[in-house]
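> With the input below, show me the fold.
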Amino acid sequence: MDRSWMSIKNYLDPKYLDGVDEFIKFAFLGKDPNCKLPCPCKVCNNFEDQTKEVMANHLCRGIVDSYTRWIYHGEGFESDDENDDIEINDNDSDFDSMEELLNDVGVANFGESWRHSPELDTGACTEKEGEASRFLRLLSEAEKSLYPGCEKYSKLSFIVHILHLKTMNRWTCKSTDMLLKFLHQVFPTALIPSSYYEAKNFIRELGLKCEKIHACENDCALFWNENKGLDHCPNEKCKAPRYKSPNSKIPRKVLCYFPLKPRLQRLFVNKEIARDMRWHKERRVDNENMMRHPADSLAWKDFDRNHKSFAEDPRNVRLGLASDGFNPFGTMSNSYSIWPVILVPYNLPPWKCLKDPFFFLSMIIPGPKTPGNDIDIFFRPLVDELKELFATGVETYDAFREEKFMLRAALLWTINDFPAYGYLSGWSTKGYKACPVCLDETTSLYLNNGHKCCYMGHRRFLPIDHKWRREKKQFNGEREHRQPPRTLSGEEVLQQLLRIEQVEFGKAPDLLQQKKRKRVQNSSNWKKMSIFFELPYWSTNKIRHNLDIMHIVKNVCESLVGTLMNIPSRTKDTWQAREDLKEMGLREELHLQPGGGASKVMPPACYTLSRLEKKNFCQFLSTIKFPDGFASNIPRCVKTKECQLLGMKSHDYYVFIQRILPVATRGMLSKDVSQILVEISNFFRKICSRTLYLDELEMQEKNIILILCKLEKIFPPNFFDVMVHLMVHLPTKSKIAGPAQYRWMFPFERYMPLIFNNAYLIYLQFSYFLTTRAEFFLDRKMGQYKGYVNNRARPEGCIAERYLDDECLTFISRYLHDVPTRFNQTERNMEKHEAAGKLSIFSSLARPFGAALIGYLSEVELQRIHLFILKNCEEVDDYMR
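Predicted coordinates:
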């Protein structure tokens, strides 16, 4: 239905009144005319139940603008204008659901003819003869009742339900075995498997496969394609054996690769998902000044212009790639690094994009060592498959259109933290030229006392006539005449890479010695040509590797908080920094002063808090509260007596710098410092917004240059590490690639948590707060891959096996309509509670927790509450004019 009438402010407009009539018909369709339903008017706000006539009268006074998905009046989370084409009958028996499941799997595995001939002539498909016979066995089991006289469950549906409950409720394998054995004893005539292992193997044919490719233990090459029959590494400088011993045939290192083609094909087996894969083209509202989805970005549109044949079919998939390392054992005493590689399709609408069911684990790069620059060796199978998918595609059946088509796919960009950025791009993210955007024009300075590089000189980004370009004393003592560094296109980068000497991959001793070379300030930081340049479109992409906003925000906030509170291990205001200031001839008032004897005294700086101010700062943090699901319990990280902040995670810093820091330090710091903190907070809030506006981003491009120049006038050079410098490029990257939530590491690092970052459940809560969607919070898989490891001797194998099982059950759960699944669970705050009054400010959806307490407010608190109501309540707007 057309919902544009909801935004009309003239409630006597005929279009608005017609919209109200259509809504009333939709809400009470098939219901008792005398029943009561939640009223969505601005007064009731779905908290008060009203009859049909009363609701119609109320809506003539206005409807809640944000109530665009009518979940209280019969519309599901996934419903939209075209849902009439997809019918799901929740009253169907499990026999019907399993038949639908097997039909869809048959189409995916054996082609469209399966729907018309489910008997499957196994002799006609010799290559899939074994697979077909096993699938026919599943089909026969789906027709058998669980026990004589059972009309609802078959053996297949029972096993599916049991395994689904195990996954949803995180039962252990042992507890599942005990339950199955008990049920087998109680119902001896029922076709119940005796163990979890037997049940898992029974439905394994419904899932997809994993290829295990042997690799050189020194990361020199894969024993694949032309090297498949070799017993030793093909690299002449390595020659490492393939197997642990000649007779055992047990490989020393194995790459688990999950083919992409069948996983993309399975997206189109289900009608609902197949329809959503066209959303970006057919149902997305295009606005030239607004970006809410990667399809709105300049990078997406530029790709469509360069590859028109690819863009003609909206079903062709755009992919993003993310990878990072994690320790599967969760202990610092055992250094082991596994690198999962995850692919995510961007065709889906925002409420499904970047959700767990649509994450494809592409490969598991084995440990124990970090692959480093040799990571390209392991990307070979994926790159070859991507090249084939872009050039010719793969024949796929579209269940929504009921037709075959050639499905193609392309990789838009990668998403990584900064070290992994260097591994995938080939640009070294260390040293004098660490910035991968400025490249050879990076401005850097080595600090003799701090023994590190700092990245200042942001005045070069200012307009050529700006007055700060001529100032000397407050900056580096020199005038700034340089132009901003020019951003190179993909073709220009490729030309640079073609001129450098390519290194041999591997970690053999001879190869490591060859790779070591002393880097000088004027040399380029390219270390290799990335394997992704083999993709025919990679050099034409507007953006190839994303700067991870999550880690930039975390590092900048950590530096700010550490410096403001003068935390010894995190502050940038050290005696070495003061000595560097003296060498540079800057800010004489901060230079070390002679003390008693040979000691020196550090004068207090305007950007550090005193002991009393730090105590007040911590007391403020210890009392702060957030809405449910918005942030973690930050007061738990506060040590008021010691004036310390301990244990804050990445998302804690994210909330801290945007919402807390400027308010918590108000009145404690000088005006210049307080103002710069407010500007940084507003900058990150704008950049990380779910909806980006191009004119706003252009304004932030100018603002961030002024912010960094102000920081240079206040903070010591030690403060300006590469993460602070990368802030200057964030608005430009956002203009090209779109909203940050599609390009940061939050959703991926909850899969791959490092030892110090295993609290990414907070991200799920935060995403739930932003999107008001149940899936983000209820699909909680914090550290999913780490939790898969049961055998410490084979962590990669454990992850691969458990992922295949989970992938299979995720697919099956779409066909379970009468049990809670990750696709139909309701929101946390779906319970309705009547407000204390009739004002709209008290009618927001909420779920109370804890016991009720009776208290009395002071006169000051009453005045604050009255003022808040007067400023935020719609009913008093007319009286405030």
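> Could you use CA atoms for every contact and neighbour count after this?
Will do.
> need the helices for the stretch 351-500 of the chain, in chain order.
Applying DSSP state H, counting those that start in this stretch to the stretch 351-500 of the chain gives helices spanning 375-378, 380-391, 418-425, 490-499.
> Sorry, slip of the keys, the one I care about is the stretch 751-881 of the chain.
Using DSSP H, counting those that start in this stretch, the helices of the stretch 751-881 of the chain run over residues 761-771, 774-778, 784-787, 795-812, 859-872, 877-880.
> I have a second one here; can you model it like the first so I can compare?
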Amino acid sequence: MDRSWMNLPDRLRSPAYAEGVNHFLTLARSHAMGSDRIRCPCRLCSNNLFLPFREVETHLFIKGFNPTYTQWIFHGEEETRPLIDVDSDPDLTDEDEYIDDMDHMLDDVWAGTFHNVPQGSQGDAIPTTSHPSVPETSCKPSFDQLLEDARRPLFTGCTKFSKLSFVVKLLHIKTLGGWSIKSFDQLLNLLRAAFPDATCPSSYEEARSLERGLGFKYHQIHACPNDCILFWKENADKNECPVCKASRWMSTTHGTRVIPQKVLRHFSLVPRLQGLYMSTKISTDMRWHKDQRVTTDTIMRHPADSESWKTFDKDHSWFAGDARNVRLGLASDGFNPFNNLAKPYSIWPVILVSYNLPPWSCMKDQFFMTSLLIPGPKSPGNDIDVYLQPLVDELVELWEHGLPTYDASTKGTFTLHAALMWTINDFPAYGNLSGWSTKGKLACPSCNANTESNWLKFGRKQCYMGHRRFLSPDHIWRSKKGLFNGKEDHRIPPRVLSGSDIVSQLHMVGDVQFGKSRRKRKRTSEELNWTKISIFFKLPYWSTLLIRHNLDVMHIEKNICDNIFGTLLNIPGKTKDNINARRDLEILGMRKELHLRHAGERFTLPTAMYTLHGEERNKFCEWLVEVKFPDGFASNITCCVSVRDCKISGFKSHDCHVFLQRLLPIAVGGFLRPDIALALTELSSFFKKLCSQTVDITHLSQLQSDIVIILCKLEMIFPPSFFDVMIHLAIHLPREAILGGPVQYRWMYPFERYLGKFKRYVKNKARPEGSIA
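Okay, the predicted model is just below:
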């Protein structure tokens, strides 16, 4: 049957598309055997979710059919395989059927690993992934073992699986199912007991050891316990830190120095980039951004549609000339893998992701590449540059000299180059990676020296208001005094700084390169908020990028949601409207109706219109508890609400994301004054449009104007203490979306989801640094 209807653009009005969907649902019902749920094959679900028939039909019309799902093997069709003519190849016998296509995969691995080695000399080859701190050994024995396991049947007479294919499928199911290592070992023990003749591995470690022939190893690099240096390159043979004189080794109970105090795990980027081109399908997808991306409209679907990407192509046309050159994004964050607050420990993974891949692949977990594991027990802070040295050196090498790489799709070799397009982190990590302190009166890195902030005497914090300067010059609100701070505001918006402007500012920074400074020092006025020169400026192209460090949208959403929740429900310790906030209003001469009312030695707080009281709070919490979501849509919103105490706590980033975009307009509509509810509803609508999967670039300019109006409305409603720097950062998000592409490819949610899985893995495997166990 012709299935070209699956790609029709006008799905809602196309009779051919409707007929195709009806044919698919009829086939799926006959295959469902009475069940009312089937796998949903839409573009988003991709056969991963079981949904009712009516929901599946709705998804197919609204979201579209997954264009790669052409054989409906999950809905009743048999999978067709290419026929093999045994008679035409006398060397192919029935005994070879159990190889399960592993030979083709290993051929690509062999070509990708030894593409530059003369025939017959592979036994003496040294892989290009060797590291100066690791003894150089040949990987041929382990590769030969892979080849042998690919040809060995799982048990005598088995024609379906080889040992290697069976283990690979088991490891794949473990990853998809989120199995723990303990449960995986228990399954292997059961299989070995039930099928004693099968050549099953005895443990997870033995199963993973079969992959050593692929070259995916990591290097251990010792580090100073005080984060001063790496014992690497010129410091490789030293036994103490030349900066702080701390010992490299940890003394054991026997007094010998054999255990390093701190170890950095470095996963070389080279074999991972080569691995992307060892698969025919993935290597084809790596050129999607140039060969198959739609470029005839103004819709932004991918980072390749962004201004930063296009400008980079113009500035470095030699790099853009080969679509196979890799563009990378970097994310990092710390977490405690042991869930023990009494024993704090912070491990920092550094993750890279390739933006060459199409939108439905580039943010999938399987394409996240772990580059570094920075050990604890504390956060590296500004000294994170010490640990980034191996990665930055690799990036410089890949930019300047490239890497000979085998392309399985063309069966040829090319020189692979790679570039880091930007980083994306939460706001504290933003400061560590960029070198711009995210605290103090100049906390906003976009406004830079022109950051508008005021110190609140009683609140003991900086507030960031003054958003009228972003309005159009003739806007009426610029002349309104009483509604704001009692003054007119006719200032122009802060100028957007170019890369050359940033470099000029960094020339004023003292001798504080990456590494630990020898003494605590106070920044001079010329240094602004710069604390160091970031190690990323060692990359030749870094200063030419339009955007170097992205703001994390979900982190901003969470902080805004916490501020709104705490103030709306007047939660002690979280509300932004307290006694100190009212005293600050008196000092600033703003909002006289909210000033403290003195009666002798006592005073009272006038009721604020943006705060719920008494029965309103109870009804709000009761409504929120009753909200139901589809499975997998939101995690723990209901369990975070306490009706009895009228408080909400424990919201995760994604819960705040869901509440702010979906529930806030409904929640405030029935409780707050219309003008307050309208401002919060517009804020919700802003984030909902900004976080869309696709966004029209012409609409982003409108969003930029909208957020200015919204923040000005909030300034007329909430006290100054409400406006921390996270509220202010929302004004820069539309511009960053224009420069960096759709928010969904830059935000931290995929990384946080990956970090959760990584945390569960480390919890099973890792111990605190220096632990003998």
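> ok, E589 of the first structure - contacts?
P603 (CA atoms under 8 Å, 6 or more residues apart in numbering).
> how near is it to D580 of the first structure?
13 Å (CA to CA, to the nearest Å).
> got it, and E131 of the first structure?
Distance, E131 of the first structure to D580 of the first structure, using CA to CA: 69 Å.
> try K271 of the first structure
From K271 of the first structure to D580 of the first structure the distance is 64 Å (CA to CA).
> Then P38 of the first structure?
66 Å.
> Next, the residue of the first structure most remote from its centre: secondary structure please.
The outermost residue of the first structure relative to its centre, with distances by CA atoms, centre = their mean, is G597 at 55.6 Å. The local conformation at G597 of the first structure, judged by DSSP: H, G, I helix; E, B strand; the rest coil, is coil.
> now stretch 103-114 of the first structure: how far from the chain's centre is it?
32 Å (CA atoms, centre = their mean, to the nearest Å).
> And for the aligned residue in the second structure for L102 of the first structure, the neighbour number?
Pairing criterion TM-score structural alignment: the partner of L102 of the first structure within the second structure is identified as L106. Neighbourhood size, L106 of the second structure [other CA atoms under 10 Å]: 18.
> And for the residue lying closest to L106 of the second structure once chain neighbours are set aside, the neighbour number?
Closest residue to L106 of the second structure apart from its sequence neighbours, by CA to CA, 6 or more residues apart in numbering: L147 at 7.2 Å. As a burial measure, L147 of the second structure scores 18 neighbours (other CA under 10 Å).
> To which residue of the first structure is T156 of the second structure aligned?
Aligned counterpart of T156 of the second structure in the first structure: P148 (TM-score structural alignment).
> Now do the contacts for its match.
Contacts of P148 of the first structure (CA under 8 Å, 6+ apart): A190.
> for the one 10 residues further on, same thing?
With contacts defined as CA under 8 Å, 6+ apart, the neighbours of F158 of the first structure are L146, I192.
> need the next SSE after the helix or strand hosting it, C-terminal direction.
In the assignment (DSSP states H and E), F158 of the first structure maps to helix 155-169. As assigned by DSSP H and E, the chain's next helix or strand after helix 155-169 of the first structure is helix 173-186.
> same for that next one, what does it pack against?
On a contact count with 3 or more CA pairs under 8 Å, 6 or more residues apart in numbering; DSSP states H and E, helix 173-186 of the first structure meets helix 196-203.
> how close does the helix it packs on sit to the second structure?
Superposing on the second structure places helix 196-203 of the first structure at an average distance of 3.6 Å from its equivalents, by mean CA distance after the TM-score superposition for the first structure.
> Pull out the buried positions in that helix.
For helix 196-203 of the first structure, the neighbour count (16 or more other CA atoms under 10 Å) marks Y196, A199, K200, F202, I203 as buried.
> Among these, which one sits closest to S93 of the first structure?
Lowest distance from S93 of the first structure to the buried residues of helix 196-203 of the first structure (CA to CA) belongs to I203, with 19.2 Å.
> ok, back up a step: please say which position in the first structure the residue nearest to L106 of the second structure maps to.
L147 of the second structure maps onto L139 in the first structure when the alignment is built from TM-score structural alignment.
> Quick check: which element contains the match of L102 of the first structure?
According to DSSP H and E, L106 of the second structure maps onto helix 102-113.
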